[in-house]
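**Student:** I'll drop the sequence and a predicted model, then ask my questions.
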Amino acid sequence: MKKAISTALLLVSLSSGLIQAKPTTTVAEAAADAATSLSCIDYEIAGICLWLHCTTFFCTVRESLKVKHYVPDAVVQVYIDTQERPLADVDTVLPTVTGSVNNTAKSKHNFTARRMKSADAFGNPMSSFFSSVFGDMGFVCNGGAKPYHPYFYSDLDFAAWRMSIPESFYPESWNVFDNIDNLSTGTWGYMYPRNGFIIQSDDYKASAVIAQRVGDIITRSGQPHVYKQIPSNRRDGYWPPPPLEVGDKDTGKWQMILPNKSDSCIVFPDSEAPVDNRSGKSDYVWNLWRPYSCCQRMGQTFLESIDF
């Protein structure tokens, strides 16, 4: 099954001319990179589902396989200049609202501690492609995101992203133990307030924390930000992932697309991030993969699922 999914996705990517030997700079290329990342899919048969199927004269219990795998729900970009976004194909969707933001020098060796970052999140086109090809067979789950749909745009989230209103007054924002690496090294950054400011001399770590903040926002409902939540509506035979949590791969994981394409996924904090992952332009792009479980409907009534 893994080989079949990979082959189909690769053929679609090749036929669309999306796979190129250059740094990814569009949402479409990020989708192509997701299509060839088998290690991130992590496909498995998780159990069976039981359904009650009834006709006019009698009812029977039918079974279907329950599968679990990751889906590239969103493409998240983090950058410092709104006039030079790393994802070039979204400029027409995201016009510059507040002017250029460029508070730090563009250098991978820049050790300025206080940084201001902008960030955006879009639905990955591969999120719906998985189920559109294999969905009727019940072997692949549909992701929650809509292709190219903007779920977060920091320029529109002005009060929360640049003024920390109202999260600067949250108790979490005053918790000195809320570092995303749980103070194991204390060298990453804090989740709250979830704004664009961070005190971090390492540009990669600063951008990773910002991406984690964005993922935290768009996977939850009722947040004090201007955004749209990635739908996570559970239904019979379909189990979407829980909200994203730091360091928990069961809620989501990240695949670097820019400055360097990676074929594997990690969770933040990534303590062994290579030096080459630092961007000379302070531009970063990740695919956010999230785990889904589902089974094919085989009757009118869902009875239960049994996990292996």
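**Tutor:** Noted; the coordinates are in hand. Computed from a predicted structure; not experimentally measured. Numbering: from 1, shown residues only.
**Student:** switch to C-alpha atoms for all contacts and neighbour counts from now on
**Tutor:** Noted.
**Student:** and the lengthiest strand in the chain, which residues are buried?
**Tutor:** Criterion DSSP state E: the longest strand present in the chain is strand 59-79. Buried residues in strand 59-79, counted by 16 or more other Cα atoms under 10 Å: 63-79.
**Student:** what does stretch 218-226 contact?
**Tutor:** 151-153, 156-157, 160, 166-167, 217, 227-231, 242-244 (Cα atoms under 8 Å, 6 or more residues apart in numbering).
**Student:** now the strand or helix carrying Phe130 and strand 59-79, what's the angle there?
**Tutor:** Following DSSP states H and E, one finds Phe130 within helix 126-134. Orientation check (axes from the mean of the first three to the mean of the last three Cα atoms, to 10 degrees): helix 126-134 against strand 59-79 gives 150 degrees.
**Student:** for helix 126-134, which residues meet the burial criterion?
**Tutor:** For helix 126-134, the neighbour count (16+ other Cα under 10 Å) marks Met126, Ser127, Ser128, Phe129, Phe130, Ser131, Phe134 as buried.
**Student:** equivalent analysis for stretch 80-99, please.
**Tutor:** In stretch 80-99, counting by 16+ other Cα under 10 Å, buried: Ile80, Asp81, Thr82, Arg85, Pro86, Leu87, Val90.
**Student:** relative to the whole chain's centre, how far out is it?
**Tutor:** Centroid separation for stretch 80-99 versus its chain: 19 Å, with Cα atoms, centre = their mean, to the nearest Å.
**Student:** list the contacts of that stretch.
**Tutor:** Stretch 80-99 is touched from outside by 24-27, 77, 79, 100-104, 116-118, 153, 155-156, 282-285, with contacts defined as Cα under 8 Å, 6+ apart.
**Student:** at 7 Å what do you get?
**Tutor:** 25-27, 77, 79, 100-102, 116-118, 155, 282-283 (Cα atoms under 7 Å, 6 or more residues apart in numbering).
**Student:** where along the protein do the helices fall?
**Tutor:** 2-15, 27-35, 38-41, 126-134, 158-163, 203-218 (DSSP state H).
**Student:** out of the ones you listed, deepest packed?
**Tutor:** Comparing the helices of the chain by mean neighbour count (mean count of other Cα atoms under 10 Å), helix 27-35 ranks first with a mean of 27.
**Student:** structure two is appended below for comparative analysis:
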Amino acid sequence: MKILLIILFFVNASTVNAKTFSVTNLANSATSEDCLDYCVDGVCFWLVCGWGCSVKTTPHINHNLPDFVVSSYNEPGENSFSEVQSLDVMKNIQGGNLTTNSKSKRANSGLKFKEASVTGNPVAYAMGQAKYLCNSKIKPYMPYYLSTLDEKMWRSGLSDMLYLSTWVPGMNEVSSNKNQTDEFLKSWGSLYPRSGFLNQKNEVKTASVIAARALEVVSDGGARIYQSSGCTSADCMKKNGKWQMISPVEENSCRAFGIESVEELKDKVDEDGQYGWTAWRNYGCCIPGPGAFIGSSITGCLN
């Protein structure tokens, strides 16, 4: 009940125009059962002592939370997440001057550039306060990564020149294929180097890869300007992760990047190049019980 009240509070908050999304849209999307993927996967044991001692049990649960709001866009100040726009306007810098506006002669250029941001989702933090959900590790509204602050590395990718993934094709691709050769051939783009430039004609694929790169900075860091989220790449997102589009299309389901066909992506193109997603992170925890925690037994999700 508590979590429903929190989400309803956000849903009833003021809305913004269609060009942007706000916490209202994030709250609406957070009700997705497909993205939450909640299950009981074990038992937790608690020692309770009074005149004597006994062992009590509570469920061990596993689910996802929409920890990160990830945006990709063409120019500084055009972040679609309205609450972050004021943080994202930096003086004396420009985008890559490679606009994707449909009126531009460069719309079909293979080389594209986008800015990106990764922000702590306040809705995930609120959800984590509920008794039957795990606590989120993020800080609400925390700007974990702003490419406009990391402008030199985001425009050059120099800090990633020592990463093997930068030089080996197929090693770390945004693709749904597990075979390295197929992964490279059907890839939307490589995660490395983590810069804003990408050779990709498809606008939605470009935005998706750039978003994945920004989250990879938060996950694996390096010589970048970012705020650590306290998790490794494996913890933050599993194999291209669970991504839920918020803008320009507000979806009620999650998927990994790299699996949709060109035809499926046509309706998701934004003529101004502004995109936003929530990136869901997996959690496992015990529902709090009485007494002292002894341990847990994880058996797998019970259907």
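**Tutor:** In hand now; what should we look at? As the structure is a prediction and not an experimental result, all values here were calculated from the model.
**Student:** which residue numbers in structure 2 does the longest strand of structure 1 align to?
**Tutor:** Strand 59-79 of structure 1 lines up with residues 53-73 of structure 2 when matched by TM-score structural alignment.
**Student:** next, the contact list for the equivalent of Asn121 of structure 2 over in structure 1, please.
**Tutor:** In structure 1, the residue matched to Asn121 of structure 2 (TM-score structural alignment) is Asn124. By Cα under 7 Å, 6+ apart, the residues touching Asn124 of structure 1 are Ala31, Pro72, Asp73, Ala74, Val75, Pro147, Tyr148.
**Student:** possible to save the contacts of stretch 80-99 of structure 1 as JSON lines with distance to Pro274 of structure 1?
**Tutor:** Formatted as JSON lines, the contacts of stretch 80-99 of structure 1 follow (distance: Cα to Cα, whole Å):
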{"residue": "Thr25", "distance to Pro274 of structure 1": "21"}
{"residue": "Thr26", "distance to Pro274 of structure 1": "23"}
{"residue": "Val27", "distance to Pro274 of structure 1": "24"}
{"residue": "Gln77", "distance to Pro274 of structure 1": "19"}
{"residue": "Tyr79", "distance to Pro274 of structure 1": "19"}
{"residue": "Ser100", "distance to Pro274 of structure 1": "30"}
{"residue": "Val101", "distance to Pro274 of structure 1": "27"}
{"residue": "Asn102", "distance to Pro274 of structure 1": "25"}
{"residue": "Met116", "distance to Pro274 of structure 1": "23"}
{"residue": "Lys117", "distance to Pro274 of structure 1": "21"}
{"residue": "Ser118", "distance to Pro274 of structure 1": "23"}
{"residue": "Asp155", "distance to Pro274 of structure 1": "30"}
{"residue": "Ser282", "distance to Pro274 of structure 1": "15"}
{"residue": "Asp283", "distance to Pro274 of structure 1": "16"}
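**Student:** surely Leu111 of structure 2 meets Leu198?
**Tutor:** Yes. Counting by Cα atoms under 7 Å, Leu111 of structure 2 does reach Leu198; the two are 5.7 Å apart.
**Student:** neighbour count: those two, which is higher?
**Tutor:** Per other Cα atoms under 10 Å, whichever of Leu111 of structure 2 and Leu198 has more neighbours is Leu198, with 22 against 15.
**Student:** the more buried one touches Glu115, doesn't it?
**Tutor:** No. Look at Leu198 of structure 2 against Glu115 with Cα under 7 Å: they stay out of range, at 11.5 Å.
**Student:** for Tyr153 of structure 1, give its distance to His53 of structure 1.
**Tutor:** Using Cα to Cα, to the nearest Å, Tyr153 of structure 1 is found at 45 Å from His53 of structure 1.
**Student:** typo on my end, Leu65 of structure 1
**Tutor:** Leu65 of structure 1 is 16 Å from His53 of structure 1, by Cα to Cα.
**Student:** what's the answer for Asp157 of structure 1, then?
**Tutor:** For Asp157 of structure 1 relative to His53 of structure 1 (Cα to Cα), the value is 48 Å.
**Student:** same thing with Ile80 of structure 1?
**Tutor:** Taking Cα to Cα as the measure, Ile80 of structure 1 falls 56 Å from His53 of structure 1.
**Student:** check Pro193 of structure 1 too.
**Tutor:** According to Cα to Cα, Pro193 of structure 1 and His53 of structure 1 sit 50 Å apart.
**Student:** sorry, back to before: any idea which of the buried residues of stretch 80-99 of structure 1 is closest to Glu44 of structure 1?
**Tutor:** Leu87 (32.2 Å; Cα to Cα).
**Student:** counterpart of Gln85 of structure 2 in structure 1?
**Tutor:** The equivalent of Gln85 of structure 2 in structure 1 is Asp91 (alignment by TM-score structural alignment).
**Student:** look up how far Cys295 of structure 1 lies from its match.
**Tutor:** The gap separating Asp91 of structure 1 from Cys295 of structure 1 is 38 Å, by Cα to Cα.
**Student:** and stretch 253-263 of structure 2, end to end?
**Tutor:** Chord length of stretch 253-263 of structure 2, first to last residue, is 18 Å (Cα to Cα).
**Student:** residues in contact with that stretch?
**Tutor:** Contacts of stretch 253-263 of structure 2 (Cα under 7 Å, 6+ apart): 32, 34-35, 174-176, 187-188, 208, 240-244.
**Student:** redo these as a markdown table? Include distance to Leu133 of structure 2.
**Tutor:** Shown next, in a markdown table, are the contacts of stretch 253-263 of structure 2 (distance: Cα to Cα, whole Å):
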| residue | distance to Leu133 of structure 2 |
| --- | --- |
| Ser32 | 14 |
| Asp34 | 15 |
| Cys35 | 14 |
| Val174 | 30 |
| Ser175 | 31 |
| Ser176 | 29 |
| Ser187 | 35 |
| Trp188 | 34 |
| Ser208 | 28 |
| Asn240 | 24 |
| Gly241 | 20 |
| Lys242 | 18 |
| Trp243 | 20 |
| Gln244 | 20 |
